[in-house]
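1. Got a predicted structure here, sequence first:
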Amino acid sequence: MTGTTRTLAGLSAIALVAACSQDNAPSEKISDVAETVADTVEGSATPTVADGPYAPRNDCREVPGADAFVARFAAAVKARDAQAVAALAAPDVKLDFGGGAGKERLLAMLAAKDAPLWAELDALASLGCGQNEQGGITLPWYAAQAMADVDPGKAMIVTGESVPVRASPSAARAMGTLSWDIVSLKDGLQPGAPFQQIVMSDGKTGFIASDNLRSVLDYRLIASSRDGKWSITSLVKGD
């Protein structure tokens, strides 16, 4: 990978490192681990971020209680502890746009250790934290930011630094690179395809590996403080 790669030292990354030793930790230990991580983060220097306009960062450090909450969430996800994740959710947590809600439904979605939602939560725990207009917090960070003038149904975040853009999927050399930027799918998502054809901000087209693209409408988590207690109020994808 070319260019300068700076370490993302935000809360989510540190929380996940701390949680690595807690793979089999029971729920009662997760809070202690998360509190220790939060204390460490609060005393650390302002983190640097990766290159790119939508690179993960932590804008929630000034929000009372937000750091500790995100640390608890990251630790619970790393431990694959469905009960711990559900304990962080509001009783009426929104889970889709069709009326799905509530802790019991969330627990059902996380019932299996290999349930697809776990991988989605892994991603959320590593993509930074942003303050939202309602006074709460949003994961990933970019979901709380103003987006470029693109169709949300086609907009994708390039997830990585110096990600190759090729003239064709089989091209040996890259025509350029993008770092944590926003692009649009030219002809919609091609499920299962290793590459997607995209349109860049300058109007040029190219191909990027599917593994380096994430829809702006993919899962995002919104949390807010109710009477001093932080809770997940929404965990949805789509629009």
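-> Thanks, I have it.

2. make it CA atoms for all contacts and neighbour counts henceforth
-> OK.

3. Break down the protein into its helices, ranges please.
-> 11-19, 27-42, 66-78, 82-87, 103-109, 116-124 (DSSP state H).

4. Out of the ones you listed, the one nearest Gly188 is which?
-> When the helices of the chain are compared by C-alpha to C-alpha, helix 116-124 sits nearest Gly188, at 21.2 Å.

5. contact partners of that closest one?
-> Contacting residues not belonging to helix 116-124 are listed as 74, 77-78, 80, 109-110, 139-140, 219-221 [C-alpha atoms under 8 Å, 6 or more residues apart in numbering].

6. ditto for stretch 87-97
-> 73, 100-103, 106, 230-239.

7. circling back: go through the helices of the chain and name the closest to Tyr54.
-> Nearest of the helices of the chain (C-alpha to C-alpha): helix 116-124, 14.0 Å.

8. Included below, for side-by-side comparison, is a second structure:
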Amino acid sequence: MFRTQKIVGFLLLTLLTFSLDGFAQERYVLPVDKAKNDPSLARFRAKLIEATREKNQNFILSIIDKDIKNSFGGDDGKESFKTIWHIERKDSSFWEEFLSVITNGGAFYKESGNQKTFCAPYSFMVFPEDLDAFEYSIVFGENINLRSQPNLLAPVVAKLSYNVIKADYENSADDGRNENSYVWVKVTTLGGKTGFIVSRYVRSPIGYRACFQKLKGAWKMTAFIAGD
């Protein structure tokens, strides 16, 4: 009898521990925006956002540092930036990507020589160091619908806000309705929730980010880069 009680007690403890571990697994990367701490940067960013929405290539080129870092392959400099992005075209992918980057917070870090650098979006700056940035992504938004299937009519499994997720891009899907169809990404949260969310709400911490430094009294973009 006593042995049976010990076994039952052990099983209950195991189940309770497993359940608590399951809840503890859910993790989040909450938005951070330190630009507001520097009034000159806040003013600069407001102008930059406006220029990006207007697709004002002249303004963008005026704030790019001559040695801007464009990749990890050595294609640096302003001329390489122009060749890569073709921002003279209104349909350049730069505009949508860059707007998403500069409208989603960010934080400062110090380069060698105490040069202060601001990088956006926040997801790059505050992603947990104990997680592999190549393996995990985050939900880039609040109360995002996680659906059972890759379409807007599928049941909502959960609402996600800034969760750390694993994205299964191989099982991405286009709902195929029309030319404005959504691309859906299959994701799993660390707490075990699985389903599909619209791709624009999935952000890799090593996706495109922009970095800015104040050089000779003016803010300049010193990097627009992806990867690690």
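-> Thanks, I have the structure now. Bear in mind the structure is a predicted one, so any value in this text is a computation, not a measurement.

9. Please state their TM-score.
-> TM-score for the superposed chains, counting by TM-score structural alignment, normalised by the length of structure 2: 0.71, backed by 187 aligned residues with a C-alpha RMSD of 2.5 Å.

10. on that earlier part again, quick one, which of the contacts of stretch 87-97 of structure 1 are buried?
-> Using 16 or more other C-alpha atoms under 10 Å as the burial test, the contacts of stretch 87-97 of structure 1 include 73, 101-103, 106, 230-236 as buried.

11. mind listing what Leu217 of structure 1 touches?
-> Residues in contact with Leu217 of structure 1 (C-alpha under 8 Å, 6+ apart) are 152-153, 237-239.

12. okay, the buried ones among the contacts of stretch 87-97 of structure 1 in TSV with distance to Leu213 of structure 1 next?
-> Converted to TSV, those look like this (distance: C-alpha to C-alpha, whole Å):
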residue	distance to Leu213 of structure 1
Phe73	24
Ala101	28
Gly102	30
Lys103	30
Leu106	26
Trp230	30
Ser231	29
Ile232	25
Thr233	26
Ser234	23
Leu235	20
Val236	18
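
13. Regarding structure 2, what is its longest strand?
-> strand 164-174 (DSSP state E).

14. hmm, who's touching that strand?
-> So strand 164-174 of structure 2 is contacted by 26-29, 135-139, 150, 181-190, 202 (C-alpha under 8 Å, 6+ apart).

15. Out of the residues you listed, name the ones that lie in strands.
-> Reading strands off these with DSSP E, I get 137-139, 183-189, 202.

16. Among those residues, which one sits closest to Leu16 of structure 2?
-> Set against Leu16 of structure 2, the nearest of those by C-alpha to C-alpha is Thr189 (20.4 Å).

17. That closest one: neighbour count?
-> 22 (other C-alpha atoms under 10 Å).

18. which residue in structure 1 lines up with it?
-> Applying TM-score structural alignment, one finds that Thr189 of structure 2 aligns to Met200 in structure 1.

19. Once you drop chain neighbours, what's closest to its match?
-> Val183 (5.1 Å; C-alpha to C-alpha, 6 or more residues apart in numbering).

20. which one in structure 2 is aligned with that neighbour?
-> Under the alignment by TM-score structural alignment, Val183 of structure 1 pairs with Ile165 in structure 2.

21. wait, doesn't Trp219 of structure 2 sit right on Gln213?
-> Yes: between Trp219 of structure 2 and Gln213 there is a contact at 5.5 Å, judged by C-alpha atoms under 8 Å.

22. okay, which residue is most central for structure 1?
-> In structure 1, the residue lying closest to the centroid (C-alpha atoms, centre = their mean) is Leu124, at 2.7 Å.

23. Over in structure 2, tell me which residue corresponds to that residue.
-> In structure 2, Leu124 of structure 1 lines up with Val101, judged by TM-score structural alignment.

24. I'd like the distance from the top helix by length along structure 2 to the chain centre, please.
-> Longest helix of structure 2, by residue count under DSSP H: helix 2-24. Put simply, helix 2-24 of structure 2 sits 38 Å off its chain's centre (C-alpha atoms, centre = their mean, to the nearest Å).

25. ok, Thr194 of structure 2 - contacts?
-> Contacts of Thr194 of structure 2 were listed using C-alpha under 8 Å, 6+ apart, and they are 146, 148, 186-188.

26. The buried ones among the contacts of stretch 87-97 of structure 1: which two are farthest apart?
-> Top of the distance list for those (C-alpha to C-alpha): Phe73 and Ala101, 18.6 Å.
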